[in-house]
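1. When you get a sec, could you give me coordinates for this:
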Amino acid sequence: MEKVAIYARISTDNLGQDVDRQLHEVREYCQRMGYEIVEEYVDEGFARTTRNRPALDKLIKDARQRKFHLVISDELSRFAGTPNLLLNLLEELKLWNVHLVSVKEGISTNNAMGELVATMLSAISKMELFNLSHRVKSGISNSRRKNGGAWGRRTNLTDDVAAQILERRKEGWGIKKLAKEFSVSHQTVRKVLPEFPDAASSSPQVI
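-> A predicted model of the protein is given here:
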């Protein structure tokens, strides 16, 4: 019976993220495949772009000891959120003949094609975030031009802060936490986020 490890991760408990759901789906997958689950590694409160995570570090350590042959996550972004980070982790695991399986994408990195597809998907995810950030910055700049340099009420919001809000939202931060972290109003956060088009299109009030 193939020995496997499960890896799960969430950034926060917002946006309906639930580590138990991830674990349940992967456990069911392992049962269907007839895999033996050696251990479950869970990181809570860590961004996908962060390399230093306690559970991930322990997983790598156990991989060196060849405790399992596969690492299974419900999707690639749980494991790594950038192509470079993903490639580095895959290369590290390959040293001990350990491979990554993503249930959602149906990908296994035990061959060159699987590694290529995984890296491409990671790059696409990063590009989507970049494009969102670019569109928001462009919209803010356009609003400022139309309103004599101001964008909405006097606020701490800058192009850089808007980009950071998008990044944190992608990681699962909620509206309340974003507003508190960047010292802006809830409405300002909603104007930045593409999922609230009504807020973004409302007329800014300049003071």
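2. When you work out contacts or count neighbours from here on, use the C-alpha atoms and nothing else.
-> Will do.
3. Do a quick rundown of the helices in the chain.
-> 19-33, 54-64, 76-79, 83-94, 112-146, 159-170, 175-182, 186-192, 197-201 (DSSP state H).
4. These: which one's closest to E44?
-> Shortest distance between E44 and those, using C-alpha to C-alpha, is found for helix 19-33: 8.1 Å.
5. List the buried residues for that closest one?
-> By 16 or more other C-alpha atoms under 10 Å, the buried positions in helix 19-33 come out as V19, Q22, L23, V26, R27, C30.
6. which strands and helices sit next to that helix?
-> Here helix 19-33 touches strand 3-10, strand 36-44, strand 70-73, going by 3 or more C-alpha pairs under 8 Å, 6 or more residues apart in numbering; DSSP states H and E.
7. Which other helices and strands does the last one contact?
-> Under the contact definition 3+ C-alpha pairs under 8 Å, 6+ apart, strand 70-73 sits against strand 3-10, helix 19-33, strand 99-102.
8. let's see this one next to it:
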Amino acid sequence: MTGLPRFALGTVVLTAERLAGRTSASSPVAIAVGLADQGRKSARSAAKKLTAMRIKAPAIDLRQLLHDAGARGAIAMSRSRRDAEATLRSVMDDSFDWAEQKVVPKVVEEMMPQIVNNIVPRILDGVMPQIRSKVLPVIIDDLAHDPNVRTMITEQSQSAMADATLELRETSAEADDRLEIAFRRLFRSK
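-> Now for the predicted structure:
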């Protein structure tokens, strides 16, 4: 069995397995499919032999015939199911690839302004109280107890104090110079 009939049988087998579970070689469905497949092959073989020469039909063991048909049916159903799975998976993968390449970018492009302008602000408004009450205190506490941050603050404080001291010295020296100049003018003129 090949082509569309095999695909159709595989799809039916997949559906049946979803509903009732796997089909065994002793099931009536497997036997029926096997008999059909075996009958097709036997008829073709018999037609070839009969055209070549006349042969007397051999005696048939019904149990063996049913067992062989069931085994053939199970194999045919398994192959059909496997082919149908591969075909359906390929169709599904191709559909997803097409959607990812054609549909998703277009939807994202059309929806992005609405998402950015409407949805994101709502999410942030909903999350900000939690961030303020739970996240920020933890971050501040971590920063306050971090030795690197303390060292950096100490260095910046010392630098600021050194800058302020230098400026105070320059200002006081400048004021001292002005006082001295004013004092000299005051006493020189007398």
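9. what's the TM-score here?
-> After superposition, the two chains reach a TM-score (TM-score structural alignment, normalised by the length of structure 2) of 0.28; 76 aligned residues with a C-alpha RMSD of 4.6 Å.
10. Confirm for me that A8 of structure 1 is in contact with H24.
-> No - assessed by C-alpha atoms under 8 Å, A8 of structure 1 is found out of contact with H24, at 10.4 Å.
11. can you redo the helices of structure 1 as CSV with distance to Y41 of structure 1?
-> Listed next are the helices of structure 1 as CSV, based on distance: least, C-alpha to C-alpha, whole Å:
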stretch, distance to Y41 of structure 1
helix 19-33, 10
helix 54-64, 5
helix 76-79, 11
helix 83-94, 15
helix 112-146, 21
helix 159-170, 22
helix 175-182, 26
helix 186-192, 33
helix 197-201, 38
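12. To V101 of structure 1, which of those lies closest?
-> Per C-alpha to C-alpha, nearest to V101 of structure 1 of those: helix 76-79, 8.2 Å.
13. quick revisit: got the buried residues of helix 19-33 of structure 1 as JSON lines, with distance to K191 of structure 1 columns?
-> Supplementary listing: these in JSON lines, determined by distance: C-alpha to C-alpha, whole Å:
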{"residue": "V19", "distance to K191 of structure 1": "29"}
{"residue": "Q22", "distance to K191 of structure 1": "31"}
{"residue": "L23", "distance to K191 of structure 1": "34"}
{"residue": "V26", "distance to K191 of structure 1": "36"}
{"residue": "R27", "distance to K191 of structure 1": "39"}
{"residue": "C30", "distance to K191 of structure 1": "42"}
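14. Show me which of the residues you listed is closest to Q164 of structure 1.
-> Among the buried residues of helix 19-33 of structure 1, and counting by C-alpha to C-alpha, the member closest to Q164 of structure 1 is V19, at 24.3 Å.
15. before we move on, back to that, closest one to L166 of structure 1 among the helices and strands packed on helix 19-33 of structure 1?
-> Using C-alpha to C-alpha, these put strand 3-10 closest to L166 of structure 1, at 16.7 Å.
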